[in-house]
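> Here you go, sequence then predicted model.
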Amino acid sequence: MPVAATLHTWTHSAPSFLAAFLASLVEFVEALTIVLAVGIVRGWRPALVGTAAGTVILAAMIVLLGPLLGQIRIEILQLVVGFLLLLFGMRWLRKAILRAAGIIPLHDEIAAFSSEVIQLRSAGPMAAIMLDPIAVGTTFKAVVLEGTEVVFIVLAVGAAGNTLIPGSVGAAAAGVLVIALGIVLHRPLSRVPENAIKFAVGILISGFGIFWVGEGLGFEWPGRDSALIPMFALLLTTSLVGAQLARRATVPSGANK
């Protein structure tokens, strides 16, 4: 394959893979925290059954909805998906900026784990014979709720940019990594730089949103997919400046307390 064609393929597929991988990493880490708490308190068998059931539902959503989105006129799909991705990405980015500025606290997986353990222990007795419905339901809900955002990102980015396979591979890779680390460490992944990852995901998804809105409106981006790179850089710079300004704005109020 010529170098130019290889570079184009990589430029086209890599952002989708990376966005899906990082978004999935964050969501799967949060789901793992709940699954570990359920397994330790209520038993591993029902915890794994609920996890497996939730995973099947998420996979079915991708398999069933992916081809359906492909039937929509590409310009309409790009415009709608672009607006949704932009709103979705800005929500992630806003929270990441506020956390970086110290305005809202960082997400603590150890604290979330402890809180989940307390709730599970107070949820009532475990089923003696059949699978514990509380354990199964808790892990199923956690996997489906956390994974739905992943499915949306994979489908939205993949359908609009014809990169469903790279996005799916990125999400699957993150899932395998988190599961493997959970099995090896047997504890919440508290050292994962979650806010930094959410920062990156917010930038990637927002960039995709801007790009697909422009495509849907018929705008010809200079360099086509390569235009995403300076777009990501601009979003990163703006976000870092915004976090710094927000941090400085909170210093006087904190100093007066």
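Received the coordinates, thanks. Not measured: the values here are computed from a predicted model.
> all contacts plus neighbour counts: C-alpha atoms, from now on.
Will do.
> need the helices for the stretch 51-200 of the chain, in chain order.
74-100, 109-121, 133-161, 164-185, 194-216 (DSSP state H, counting those that start in this stretch).
> To residue 254, which of the ones you listed lies closest?
Checking the helices of the stretch 51-200 of the chain against residue 254 by CA to CA gives helix 74-100 as the closest, at 15.3 Å.
> next one: that closest one to chain centre, how far?
On the basis of CA atoms, centre = their mean, to the nearest Å, helix 74-100 sits 12 Å off its chain's mean C-alpha point.
> so what secondary structure elements neighbour it?
Packing contacts for helix 74-100, counted by 3 or more CA pairs under 8 Å, 6 or more residues apart in numbering; DSSP states H and E, involve helix 133-161, helix 194-216, helix 228-255.
> Use this one as the comparison:
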Amino acid sequence: MISWATAAPAVTAAFLASLVEAVEALTIVLAVGTVRGWRPALTGTGAGLALLVLLVLALGPLLDRVPLHALQLVIGILLLLFGLRWLRKAILRSAGIIALHDETKAFAKEEASLRAAEGQHATQLDWIAGITAFKAVVLEGLEVVFIVIAVGAGRGLLVPAAMGAVAACLVVLLLGIIIHRPLARVPENLLKFGVGIMLSAFGVFWTGEGLGVDWPGQDLAIVAFVAVFLLVGLATVKLSVHKAAEVTP
């Protein structure tokens, strides 16, 4: 039986990562629904979710045929690269080197893009709106699928990780229905900082597992890696702020 101590890191990583991706997808779907109506928005969203489900169902049996150590090594390397990319962006945004992601601006940009096409035939515009929603759900959802598989594969944690992802999507969906506008107050950069740390920690752990490393404390080693990446991340933010201040006249 899987203990909570073992499942918690995977569930938390999947939940937080899915929360970020779901918020970004919701912004675009809301823009589509606002400009063109909810029929193309929901149609595109439903089609995107169906494709993601089929992808998960297709990948599940394939993963069972891959040798465990090879699977752990490949997923570990990819997860480490994925996590470091998130962490790098979060550090640069925290240091003020690049602008923070703004869901309100993203919504306005997508809304303006859709309104610019309003001179076209209504049927064609519905197709454009539906494809826009479909693309948003699929692109953001693919990252969720990858993260769920990455943190859950090889340890019997796919179901807990998937539950964390589904819970995040339901939370965002419920909030979207209630407030009916972009979730601009969600601390997205803070979430990405945390997710980047957790994914990087999982990446190091899985890479070591794939190489046959016997980690002290087994799964508890992930907590130690999280602490290391957190300290390094915070130190890098301070260093980046200091360097940016020196460059600024």
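Good, I have the coordinates. Note that the coordinates shown come from a computational prediction; the quantities given were computed from them, not determined experimentally.
> What angle do helix 164-185 and the longest helix seen in structure 1 make with each other?
Ordering each helix of structure 1 by length in residues (DSSP state H) puts helix 3-42 first. Put simply, helix 3-42 of structure 1 runs at 40 degrees to helix 164-185, going by axes from the mean of the first three to the mean of the last three CA atoms, to 10 degrees.
> Remind me what helix 3-42 of structure 1 packs against, helices and strands.
Other helices and strands packing on helix 3-42 of structure 1, by 3+ CA pairs under 8 Å, 6+ apart, are helix 44-69, helix 109-121, helix 133-161, helix 164-185, helix 194-216.
> I'd like these laid out as CSV, including mean neighbour count and distance to residue 81 of structure 1.
Shown next, in CSV, are the helices and strands packed on helix 3-42 of structure 1 (neighbours: other CA atoms under 10 Å; distance: least, CA to CA, whole Å):
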stretch, mean neighbour count, distance to residue 81 of structure 1
helix 44-69, 17, 10
helix 109-121, 16, 31
helix 133-161, 23, 6
helix 164-185, 18, 14
helix 194-216, 24, 7
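> Columns distance to residue 103 of structure 1 on top of the helices and strands packed on helix 74-100 of structure 1, output as JSON lines?
Listed next are those as JSON lines, based on distance: least, CA to CA, whole Å:
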{"stretch": "helix 133-161", "distance to residue 103 of structure 1": "24"}
{"stretch": "helix 194-216", "distance to residue 103 of structure 1": "13"}
{"stretch": "helix 228-255", "distance to residue 103 of structure 1": "8"}
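> Tell me which residue of structure 1 matches up with residue 212 of structure 2.
Counting by TM-score structural alignment, residue 212 of structure 2 lines up with residue 218 in structure 1.
> which ones are touching the closest residue to its match other than its chain neighbours?
Leaving aside its chain neighbours, residue 218 of structure 1 sits nearest to residue 75 (7.9 Å; criterion: CA to CA, 6 or more residues apart in numbering). Residue 75 of structure 1 makes contacts with 215, 216, 217, 218, as judged by CA atoms under 8 Å, 6 or more residues apart in numbering.
> What separation is there between the residue nearest to residue 127 of structure 1 when sequence neighbours are not counted and residue 50 of structure 1?
Using CA to CA, 6+ apart and skipping the chain neighbours, the partner closest in space to residue 127 of structure 1 is residue 133 (7.5 Å). To residue 50 of structure 1, residue 133 of structure 1 is 9 Å away according to CA to CA, to the nearest Å.
> Which one, of the helices and strands packed on helix 74-100 of structure 1, ends up nearest to residue 86 of structure 1?
Nearest to residue 86 of structure 1, of those and by CA to CA, is helix 194-216 at 4.3 Å.
> got the angle between the closest one and helix 74-100?
Counting by the same axes, to 10 degrees, helix 194-216 of structure 1 lies at 150 degrees to helix 74-100.
> start and end residues in structure 2 for stretch 49-57 of structure 1, please.
Under TM-score structural alignment, the match for stretch 49-57 of structure 1 is residues 43-51.
> Likewise for stretch 191-201 of structure 1?
Going by TM-score structural alignment, stretch 191-201 of structure 1 sits over residues 185-195 in structure 2.
> Make JSON lines out of the contacts of residue 75 of structure 1 and add distance to residue 64 of structure 1.
Shown next, in JSON lines, are the contacts of residue 75 of structure 1 (distance: CA to CA, whole Å):
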{"residue": "215", "distance to residue 64 of structure 1": "25"}
{"residue": "216", "distance to residue 64 of structure 1": "24"}
{"residue": "217", "distance to residue 64 of structure 1": "28"}
{"residue": "218", "distance to residue 64 of structure 1": "29"}
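> and of the residues you listed, the nearest to residue 4 of structure 1?
Each of the contacts of residue 75 of structure 1 was scored against residue 4 of structure 1 by CA to CA, and residue 215 proved nearest at 22.5 Å.
> Looks like residue 157 of structure 2 contacts residue 8 (just checking).
No. The criterion here is CA atoms under 8 Å, and residue 157 of structure 2 misses it with residue 8 at 9.8 Å.
> So these two - more neighbours on which side?
Neighbours of residue 157 of structure 2 and residue 8, each counted by other CA atoms under 10 Å, are more numerous for residue 157; the result is 21 against 15.
> Give the aligned equivalent of the more buried one in structure 1.
Residue mapping for residue 157 of structure 2 onto structure 1 gives residue 163, with TM-score structural alignment as the criterion.
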